[in-house]
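Chemist: Quick one: sequence plus predicted model below, questions after.
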Amino acid sequence: MSTGKSVDTVLSEMRRAMATLESAVDARIDRERQHHEADGEVRRVHADRARLAQELDQAEFRANRLEEVNREVSRRLVTAMETIRAVLDR
């Protein structure tokens, strides 16, 4: 009977070892999945950053252009006011 008990013991140990191995494999697969998800998130963040940098550049260009137009309008208003004053002073 001790041989039968030894076989049962060995089978039980083998089952525990297989369960431990399966758990380790599952944990490794989960870590790999999380790693891939993190890589995807990093790629999305980089893409968003590039898009936002481009939008910022465009907004700065528009702001600079508006500032130039504002200066030109201001210059023209000053010229118009000076012309009106000159006409009224005559």
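Modeler: Cool, the structure landed. Residues are numbered from 1 along each chain as shown.

Chemist: can we go C-alpha only for contacts and neighbour counts from here?
Modeler: OK.

Chemist: Can you tell me how far K5 is from L11?
Modeler: Per CA to CA, to the nearest Å, K5 is found 10 Å from L11.

Chemist: Over to A17?
Modeler: Counting by CA to CA - A17 and L11 are separated by 10 Å.

Chemist: Check A47 too.
Modeler: Here A47 is placed at a distance of 53 Å from L11 (CA to CA).

Chemist: Next up, a structure to set beside the first:
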Amino acid sequence: MNDRPANLEPPLAELDSATRRLMSALDALESAVERRREADRDEDELATRIQALGADRSRLADELDGSLVRSRKLERANREIAERLDAAIGTIRAVLGEANGAGADHEEDEDE
């Protein structure tokens, strides 16, 4: 006189199997969520690095522009100095030439 039906055990086995599948699926879902969080952290870290690289690039571009301006100023100053030196050398040669010419004229005067 058992009040329970005889076919009660198979549904319990199916329920147990379904519970195990559900637990396995939940574990897989939890693992997937953790991987996604990790990927998001990696993405955030990568975005931060890219932003830092962009800032470095901007800073380096500014420094390069400043260096180019400074280089052009130095080249211009170098040309001006070279022109002045050439003019000074020319003047010195002219003075020396006149002195040599005057010295030669003076020697001719003495010979006479």
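Modeler: Sure, I can see it. Since the structure is predicted, the reported quantities are computational estimates derived from the model, not experimental observations.

Chemist: Centre-most residue in structure 2?
Modeler: Centroid-nearest residue in structure 2: R57, 4.2 Å away (criterion: CA atoms, centre = their mean).

Chemist: and the counterpart of that residue in structure 1, what is it in contact with?
Modeler: Superposed on structure 1 with TM-score structural alignment, R57 of structure 2 falls opposite R49. Contacts here follow CA atoms under 8 Å, 6 or more residues apart in numbering; on that basis R49 of structure 1 touches nothing.

Chemist: quick one: the helix or strand encompassing R49 of structure 1 to chain centroid distance?
Modeler: Element membership of R49 of structure 1 [criterion: DSSP states H and E] is helix 2-89. How far helix 2-89 of structure 1 lies from its chain's middle: 0 Å, per CA atoms, centre = their mean, to the nearest Å.

Chemist: mean per-residue distance, that helix to structure 2?
Modeler: Superposed on structure 2, helix 2-89 of structure 1 shows a mean distance of 1.0 Å to its aligned residues (mean CA distance after the TM-score superposition for structure 1).

Chemist: buried ones in stretch 33-50 of structure 2?
Modeler: Neighbour-count burial for stretch 33-50 of structure 2, counted by 16 or more other CA atoms under 10 Å, picks out no residue.

Chemist: same thing with stretch 51-58 of structure 1?
Modeler: For stretch 51-58 of structure 1, a neighbour-count test (16+ other CA under 10 Å) marks nothing as buried.

Chemist: Other residues contacting that stretch?
Modeler: Contacts for stretch 51-58 of structure 1 (CA under 8 Å, 6+ apart): none.

Chemist: let's see it at 10 Å
Modeler: V45, H46, A47, D48, R49, A50, A59, E60, F61, R62, A63, N64 (CA atoms under 10 Å, 6 or more residues apart in numbering).

Chemist: Over to stretch 74-83 of structure 1?
Modeler: By CA under 10 Å, 6+ apart, stretch 74-83 of structure 1 touches E68, V69, N70, R71, E72, V73, I84, R85, A86, V87, L88, D89.
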